[in-house]
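>>> coords please:
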Amino acid sequence: TLAGSLLMLIAMLYLYNKAGASFEILDWHKLPLSLNVQIALFFGFLFAFAVKVPMWPVHTWLPDAHTEAPTGGSVVLAAILLKLGAYGFVRFSLPILPDASRHLAWMMVALSLIAIVYIGLVTLVQTDMKRLIAYSSISHMGFVTLGFFVFNAYGVEGGLVQMISHGFVSAAMFLCVGVMYDRMHSRAISDYGGVVNTMPRFASFMMLFAMANAGLPATSGFVGEFMVIIAAMKTSFWLAFAAATTLVLGAAYTLWMYKRVIFGGVANDHVAKLKDLNPREFIVLGLLAAAVLWMGVYPLPFTEVMHSSVNELLRHIAVAKL
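Model (predicted):
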């Protein structure tokens, strides 16, 4: 984080000097920068933003951070902090450095696909619930960067929708783990089983969030990923095919965790003594469930406010060809 932020600071100071001592982003949009300068600045921003997304191969801090953080810390980290890197790409890299963004799009697409597919495979072997959700976050955020760098409206809007959806779903999943951890003081999947017998309301909420994490239609997790896959299809069938594999992987690791934790016979005496959701937990999870269903069933209010901004961004990139 420190190294990436330092490189971003250097890039910003260069733009500040080039714009006549101005930190106005609109002034930076108008700078006549050569391709080589844009590429150098792009990498300066990339190192900072990639750590925050996080992108492969600078993702290794995230599972450890989630494991050590309390439930509230994990919720804020997943719902807000990870979005800062993706926001940086769409706010700085794409509009200020359009030629470098297009010139290096192949690299960004490749890194995104590695995050989607490879990290999805890594997620399959996790035995700690928090680590599993953390790795799945990396895979899902790969859709965001993929959507941004296929350069069509469906892709950029899909990436933005995926950011919002991931904020709801990942926060809800970490809250579900926190609910169980408060009662059992364990995150190991093997310590659970048959939770539905003692916590039926909790099991219902977790089922919805697990389905959203797997990208089930009518949940928010489906909308952004589907839009990005359609956008990738316009570029290459095989690109879309590779991205779509995460739908299978996501279902595999999410449903495996849900089945082991929620279904089956009561695993032990600790599970048998679990108490269902209290009113505070029910309200918090209920609000997130409403957001996940609203965005999945009727995403138009989220997408229609993006149209003009996304089209202007893509127009700016298209006319900036050197």
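
>>> Every contact and neighbour count from this point should use C-alpha atoms.
Fine.

>>> Where does residue 38 fall, secondary structure wise?
helix 35-52 (DSSP states H and E).

>>> If you count neighbours, what's buried in that helix?
35, 38-39, 41-52 (16 or more other C-alpha atoms under 10 Å).

>>> Also this sequence, please, to line up against the first:
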Amino acid sequence: MSTFPYLLAMIVVPAVGAAVVAALPKGRDELAKQLSLGVSLLVLVLAVLATVAFDAGGERFQLTTSVAWIPDFGVDFALGVDGIALVMLLLIGVLVPVVVLASWRDEPPGRRSMQAFFAWLLLLESLMVGVFAATDVFLFYVFFEAMLVPMYFIIGSFGGPRRQYAAVKFFLYSLVGGLVMLAAVIGLYVVSASELGEGTFAFDALRQIEIDPGVQKLLFLGFFIAFAIKAPLVPFHTWLPDSGAEAPIGGSVLLVGVLDKVGTFGFLRYCLPLFPDASRDLAPYVLVLAVAGVLYAALLAMGQSDMKRLVSYTSIAHFGFIALGIFAFTTEAGTGAVLYMVNHGIATGLLFLVVGMLIARGGSRQVGDYGGVARQAPLLAGVFLVAGLASLALPGTNSFVSEFLVLIGSFPTRPVFTVLATVGIVLAALYVLLLYQRTMHGPPRGVLLEGGIHGGDPYDDVPPARGGASAATATVTAPAPPAVPRLRVRDLSRRETAVAAPMVALVIALGVYPQPLIELIEPAVAATMSEFELDPDGDGVVPADTEGTD
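Reported below is the predicted structural model:
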């Protein structure tokens, strides 16, 4: 077993990188970008090396590091990963360099320099690694809350017109959930002190404690509310469409690709193992929220005119599928849920990136301001199509395998909820294909007619669209025959191709051969689901210790 502290290095390296980038002299944005890309690639290398060192058939938690932090209260700086956490670290390692490269040319006028943006981005990467690697509950809580700070500034300083409102709403929702969880963390410490003689926050010790079922429910709800807000599940979801729409594209990718996964990760890591009785009793209510999210968010997505809000609502629907897989209490569905977390981060991250590229050209987020883009930007349209098909889980794309595992694993224990959730697949096809058809095909509309697509670099002598507003009511002064759009849409640049290519490759590769990730995930999920088993009468789940009883 490797003794190199991979996890600690993955936390320290981007944190130090953030400090270095922030300390650079003002105006050194180009150097800040280069340093940020180098640091994020180093973290990716560390994640890959950690995966190589991880033994899928060995102990559940590996690559461990533990240092006494606050010994009087039993708090350790304890790190370790199982297969579930490890694949999330790989996702972080992949997405952050992509986000850095995607943000390379963005220079928001009148706002803070991109130097600050990249410093916050690296700090966020450090904290995201910490939240998935922590094996001390108090340390997990610290990372859970600390993540809010860099994302708050990324949204509030570099986002859209309503960025301050979105940033404050994101912060307040998450802070309230974190405070509720803090009360549950303290309660868990008190329970451990009464059961063990001294309080502890160590995950391995806490999961051995027999907690009274009534107390379990209270503690479960404390953790669940925080995780349901973070995921988010309906009705705790209202902050995500605002934050996803107003955040810069890089922030949106990490928000829905990684940060929101902390909620569903928390269900698996903490709610189920620490509070199995409460999880079993309250699962039907959680599943109602999950399926409601799948259907409700899909319907709302179909009615959105803002492309970024539309993609944000699709994420809420996907999180409902993930929650269904977790609370079905089967290894197959749980494995599908974790794989879904990874695949959603890749597919929706790619979709957000392509939407961002389109917005950078047109200066508008409105679906109605685009049309006919595929004629002159076929590569952009092709990547858009791949991202859309992955989001609706077309066979051959990465999301299909995870969605299939969730459905086939959930049906034996939760048939009604599974059938209802399946309706969301049909709705997903509608909102994704309608978005693609309206923007990539048909006649040019809106900003295309008003003066051409702009953004990034100037093209020829085409003036920029005026505020990205629709030109549906604009007066056409050209003589008959009607003027054709003065438009030459720039296709993907080399940098944008370098951003999209690895994401497209992962969509296809994991759609064709997901087995390496499944082999990492399944043992950890099986260990989590060992508290539960199928009821032979088909009425749900029963405690595992009743096996063989009359």
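
>>> Superposed, how do the two chains score by TM?
TM-score of the superposed chains, computed with TM-score structural alignment, normalised by the length of the first structure, equals 0.97; 321 aligned residues with a C-alpha RMSD of 1.3 Å.

>>> how close does the spatially most central residue of the first structure get to residue 52 of the first structure?
The residue lying closest to the centre of the first structure (C-alpha atoms, centre = their mean) is residue 141, at 3.0 Å. Distance from residue 141 of the first structure to residue 52 of the first structure, counting by C-alpha to C-alpha, to the nearest Å: 10 Å.

>>> And residue 217 of the first structure, by the same measure?
28 Å.

>>> ok, which stretches of the second structure are strands?
Secondary structure of the second structure (DSSP state E): strands at 62-70, 75-81, 532-534, 541-543.

>>> Need the winner for burial among those strands.
Of all the strands of the second structure, strand 75-81 has the most neighbours on average by mean count of other C-alpha atoms under 10 Å, namely a mean of 22.

>>> how about that one, which residues of the first structure does it hit?
Mapping strand 75-81 of the second structure onto the first structure (TM-score structural alignment) gives no aligned residues.

>>> which helices and strands sit right next to that strand?
In terms of contacts (3 or more C-alpha pairs under 8 Å, 6 or more residues apart in numbering; DSSP states H and E), strand 75-81 of the second structure is packed against helix 6-23, strand 62-70, helix 114-133, helix 137-146.

>>> the longest helix in the second structure is where?
Longest helix in the second structure, counting residues (DSSP state H): helix 163-196.

>>> start and end residues in the first structure for stretch 123-136 of the second structure, please.
The aligned range for stretch 123-136 of the second structure is empty, by TM-score structural alignment.

>>> Can you list the neighbours in contact with that stretch?
7, 10-15, 18, 75-81, 85, 88-89, 92, 96, 139-141, 143-144, 146-147, 150-151, 201-203, 258-259, 262 (C-alpha atoms under 8 Å, 6 or more residues apart in numbering).

>>> which residue numbers in the second structure go with the helix holding residue 38 of the first structure?
Using TM-score structural alignment, helix 35-52 of the first structure pairs with 213-230 in the second structure.

>>> average distance between the matching stretch and the first structure?
By mean C-alpha distance after the TM-score superposition for the first structure, the fitted stretch 213-230 of the second structure averages 0.5 Å away from its aligned residues in the first structure.

>>> got it, and stretch 418-428 of the second structure?
Relative to the first structure, stretch 418-428 of the second structure is 0.9 Å off (mean C-alpha distance after the TM-score superposition for the first structure).

>>> got the buried residues for that stretch?
Buried, per 16+ other C-alpha under 10 Å, within stretch 418-428 of the second structure: 418, 421-422, 424-425, 427-428.

>>> between those, which is closest to residue 178 of the second structure?
residue 421 (29.0 Å; C-alpha to C-alpha).

>>> Now which residue in the second structure aligns to residue 78 of the first structure?
In the second structure, the residue paired with residue 78 of the first structure according to TM-score structural alignment is residue 256.

>>> correct me, but that match touches residue 347?
No - Residue 256 of the second structure lies out of contact with residue 347 (C-alpha atoms under 8 Å); the separation is 10.6 Å.

>>> got any residues that touch both of these two?
Counting by C-alpha under 8 Å, 6+ apart, nothing touches both residue 256 of the second structure and residue 347.

>>> Give me the distance between the aligned partner of residue 127 of the first structure in the second structure and residue 216 of the second structure.
Mapped onto the second structure by TM-score structural alignment, residue 127 of the first structure lines up with residue 305. The gap separating residue 305 of the second structure from residue 216 of the second structure is 43 Å, by C-alpha to C-alpha.

>>> now the helices: where do they sit in the stretch 251-400 of the second structure?
Taking DSSP state H, counting those that start in this stretch as the criterion, the stretch 251-400 of the second structure carries its helices at 261-266, 272-274, 276-302, 307-326, 331-362, 378-391, 398-410.

>>> so where is the second one in the first structure?
Translated: helix 272-274 of the second structure. The aligned range for helix 272-274 of the second structure is 94-96, by TM-score structural alignment.

>>> quick one: contacts of that stretch?
Contacts for stretch 94-96 of the first structure (C-alpha under 8 Å, 6+ apart): 28-30, 101, 313, 316-317.

>>> how close does that stretch sit to the second structure?
Mean deviation for stretch 94-96 of the first structure: 0.5 Å (mean C-alpha distance after the TM-score superposition for the first structure).

>>> Alignment lookup: residue 9 of the first structure to the second structure.
Under TM-score structural alignment, residue 9 of the first structure pairs with residue 182 in the second structure.

>>> Would you agree that match is in contact with residue 141?
Yes - the criterion here is C-alpha under 8 Å, and residue 182 of the second structure meets it with residue 141 at 7.4 Å.

>>> thinking again about what came up before, looking at the strands of the second structure, which is closest to residue 440 of the second structure?
strand 75-81 (42.5 Å).
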